[in-house]
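Enquirer: Starting from these lines, generate the structure:
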Amino acid sequence: MNRRKKLTIYSMLCSSFVVSACQTPPSAETDREVIRIGHLPITHAAPLYFLDANQDDYFDGGAEVELVRFSSWIELMDALNAGRIDGASVLFELAMKAKERGIGLHAAALGHREGNAVITGNEIDDLAELKGESVAIPHTLSAHHLLLDEMLERAGVPYDAVDVVEMPPAEMPAALGEGQVASYIVAEPFGALGVQNGVGEVEYQSQDFCPDNCLCCALVLRDDFADANPEFADKFVESYAAAGKEAGDPTEQAIETHQAYLDVDDNVLEQSLGWISYDDLRIREEEYDYLQNKLTEMDLIDEPPDYSEFVNDEIVRDMDMDGESR
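Expert: The predicted structure is shown next:
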């Protein structure tokens, strides 16, 4: 069965503010090198937040990371594919599809490990009760869709028995509380938000299904930017990985940095960060192979790029556990 024909599109509206922001050229008032990186406001992009907050420490004032915030993956990928941004923290599967279609991209690091919860409504006592109900995912090409497939198979529920809808992550907790969906699978902090708001509970975490890790979000760069700015691109990736170490540090200062980019309260953030890790952002080939095979099995990608074609995480692999280059 072709999953691509099964989905109901919940929301594809673009924000005119975000689109216009993407079209703004870098400032001509500075000689500093600038890299423009897209992201959604989720904990999976946290290494970018810590890099942005402390970028003068990483680049000594000689370069600048400009974060461009989007409200949906559709908006972000339009900007990335068109070259309006130089890279992004993006769903791994979406980037693979863009690569398959000929967009010059490569994955340089993961955004995180784990941190993808399956949330069900409080009235759901058995997953068989999802038959005939709606389940929200952020995009067809996402780890969350793969997790949904694994969950339904484990529960003995046919994929065709549920209505799978695409929905922006920020809308999912409210949609569950209002009965628009019976379950959702999403990036953090929106799983924790649903739990903390009392509208749902955790049915599974991603590690319950995938060997080692379900590859979810990755840092990808456009090849044209990296080719034109090799030293800056390498320094950016190195700094990104080092910032990831800070993102996973449960200090008061780290919590304040997360909250500066995510509009959630302490309890939500504490629970969310308890589900996610930023310690190891390498992209292992065996994990990628699992993802590649699963996407093909679900008929989501026809010819997914091979690991050697798409992944270039040499910078991250060459960093030791202290975040210093060897």
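
Enquirer: drop to CA atoms for contacts and neighbour counts, all remaining ones
Expert: Fine.

Enquirer: Give me the distance from the helix or strand hosting Val202 to the chain's centre.
Expert: Val202 belongs to strand 200-205 when assigned by DSSP states H and E. Taking C-alpha atoms, centre = their mean, to the nearest Å, one finds the center of strand 200-205 at 19 Å from the center of the full chain.

Enquirer: Heading C-terminal from it, find the next helix or strand.
Expert: Scanning onward from strand 200-205 (DSSP H and E), the first element met is strand 217-222.

Enquirer: can you pull the buried residues of the helix or strand following that next one?
Expert: Heading C-terminal from strand 217-222, the first helix or strand you meet, by DSSP H and E, is helix 223-228. Residues of helix 223-228 classed as buried: 223, 225-226 (neighbour count, 16 or more other C-alpha atoms under 10 Å).

Enquirer: So which elements touch helix 223-228?
Expert: Judged by 3 or more C-alpha pairs under 8 Å, 6 or more residues apart in numbering; DSSP states H and E, helix 223-228 is in contact with helix 230-247.

Enquirer: residues in contact with the next helix or strand after the helix it packs on?
Expert: For helix 230-247, the succeeding helix or strand toward the C-terminus, using DSSP H and E, is helix 252-261. Residues outside helix 252-261 that contact it (C-alpha atoms under 8 Å, 6 or more residues apart in numbering) are 41, 43, 46, 49-50, 53, 246-248, 265, 269.

Enquirer: Of the residues you listed, just say which sits nearest to Asp126.
Expert: Leu269 (28.1 Å; C-alpha to C-alpha).

Enquirer: Following up with a second sequence; could you model it the same way so I can compare the two?
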Amino acid sequence: MPQENRLTSHALRRRQLLGAGLASALPLAAPQLASAASKSIVVGGLPVTCNLTLPIACVANATNNTSGGKAGGPLFEFEYSKYSGWPEIKESLMTGRIQAAYMLAPLVMDLVDKKIPLKIVSLGHRSGAVIMVRTDSAHKRFSDLKGKRIAIPSRFAVDFLFLRKMLARDGMTPKDIEIVEMAPPDMPAALYAKAVDAYCTGEPFGAAAQRAGYARPLAMTRDEWRNYICCVLTVREELIKENRPLVQELVNYVQAAGTWLDTGPVSRNKAVAIAAGRKFFNQDPNIIRFVMENPADRVTYGDLRMIKAEFDDLMKLSLEASTIKRPIAYESYVDESFVKNIKPVVITL
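Expert: As a prediction, the model looks like this:
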């Protein structure tokens, strides 16, 4: 196995070191699903701000259903199911235990290549990844990390591709560092304990350590990769075949949630209160608010267009990283029809 791909597993359970008190993200059992022709759906997600459009879509949909804000037509229901990591959510989607989830885009490409019937139907966010080092470290450039231990969530994570881009800028490759795979909630504690020298992940796990005062960003996608995409709304193909109206309404709400989140501080403060609750992320609201404000475009949601050239670029980077083994046709893993047929939804939260 090439040294570049020697990704060793690492398990640290020291979250109590986080003074900010980031809540653990234990998986919740996904409720039993009704038939594909029903008017309700369970959507899997992780407690990360890259998935923030999902709880907003769920609450906005429930609010409109209750208040009669949606005039005419069937009342669809979306239920959020929290997972602790990509392996768990991947297995649930593969087996059909859930029929929709926010997934890593390269992981969807790989699963489709392995004949798992999935389609990406919407983006979930833009930007939102950071590479963190200790505040008291001397690391100013990526060349300073030569020979150091750096944690990533998964070899399928776009965070890993971001790290590769930053290393390449300083004339380095993953061969020049030691890479470990680690669950994002464990990364801040690992950095605090000096078990790793840096970590690359999505928010709020960079903000948790930064707000606590012992970490600082070495690089952020908002500065280095503005069209960064990672988490995408993915559904099983049989759901599309059997219940297009439900999928369309889910996309309508996710896209509307993205637009609403980027309207300003009022919306984002409401989003913080929703996402921090036990039903969703179950996290310290101050940490989520830190992500929303420092700076305000640390994660963005308003531009959820699906652009083929961007997915092609993502595939190229994934091929270079050996994350996927061969090119995969865009049309085989993306269904643009729902984004093209969006019906405006009013978010009243």
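
Enquirer: Look up the counterpart of the strand holding Val202 of the first structure in the second structure, residue range please.
Expert: Mapped onto the second structure using TM-score structural alignment, strand 200-205 of the first structure spans residues 215-220.

Enquirer: Give me the mean deviation of that stretch from the first structure.
Expert: Superposing on the first structure and averaging over aligned pairs (mean C-alpha distance after the TM-score superposition for the first structure), stretch 215-220 of the second structure comes out at 1.0 Å.

Enquirer: Quickly note the distance from the closest residue to Met298 of the first structure other than its chain neighbours to Tyr10 of the first structure.
Expert: Closest residue to Met298 of the first structure apart from its sequence neighbours, by C-alpha to C-alpha, 6 or more residues apart in numbering: Arg3 at 6.7 Å. Relative to Tyr10 of the first structure, Arg3 of the first structure is positioned 16 Å away (criterion: C-alpha to C-alpha, to the nearest Å).

Enquirer: cool, and Lys97 of the first structure?
Expert: 21 Å.

Enquirer: One more: Val202 of the first structure?
Expert: Going from Val202 of the first structure to Tyr10 of the first structure by C-alpha to C-alpha gives 23 Å.

Enquirer: Neighbour count for those two, which is higher?
Expert: Between Val202 of the first structure and Tyr10, counted using other C-alpha atoms under 10 Å, Val202 has the larger neighbour count: 17 against 14.

Enquirer: Number of residues surrounding the residue lying closest to the more buried one once chain neighbours are set aside?
Expert: Spatial nearest neighbour of Val202 of the first structure, chain neighbours left out: Ile119 (4.7 Å); criterion: C-alpha to C-alpha, 6+ apart. By the criterion of other C-alpha under 10 Å, Ile119 of the first structure has 28 neighbours.

Enquirer: ok, now Arg222 of the first structure?
Expert: Count around Arg222 of the first structure with other C-alpha under 10 Å applied: 19.

Enquirer: Now do the same contact list for it.
Expert: 80, 83, 86-87, 104-106.

Enquirer: can you give me the strands for the first structure?
Expert: 8-9, 33-39, 63-69, 87-91, 105-110, 113-114, 116-121, 134-137, 163-166, 183-187, 200-205, 217-222, 276-277 (DSSP state E).

Enquirer: most tightly surrounded among those?
Expert: Among these, strand 183-187 has the highest mean neighbour count (mean count of other C-alpha atoms under 10 Å), at a mean of 29.

Enquirer: Just the buried residues of stretch 158-171 of the second structure, please?
Expert: Those would be 158-167, for stretch 158-171 of the second structure by 16+ other C-alpha under 10 Å.

Enquirer: Ser337 of the second structure: which of the residues you listed is nearest?
Expert: Val158 (24.7 Å).

Enquirer: For that closest one, which non-adjacent residue is spatially closest?
Expert: Cys230 is the one closest to Val158 of the second structure (C-alpha to C-alpha, 6+ apart), at 5.7 Å.

Enquirer: which residue lines up with the one you found in the first structure?
Expert: Using TM-score structural alignment, Cys230 of the second structure pairs with Cys216 in the first structure.
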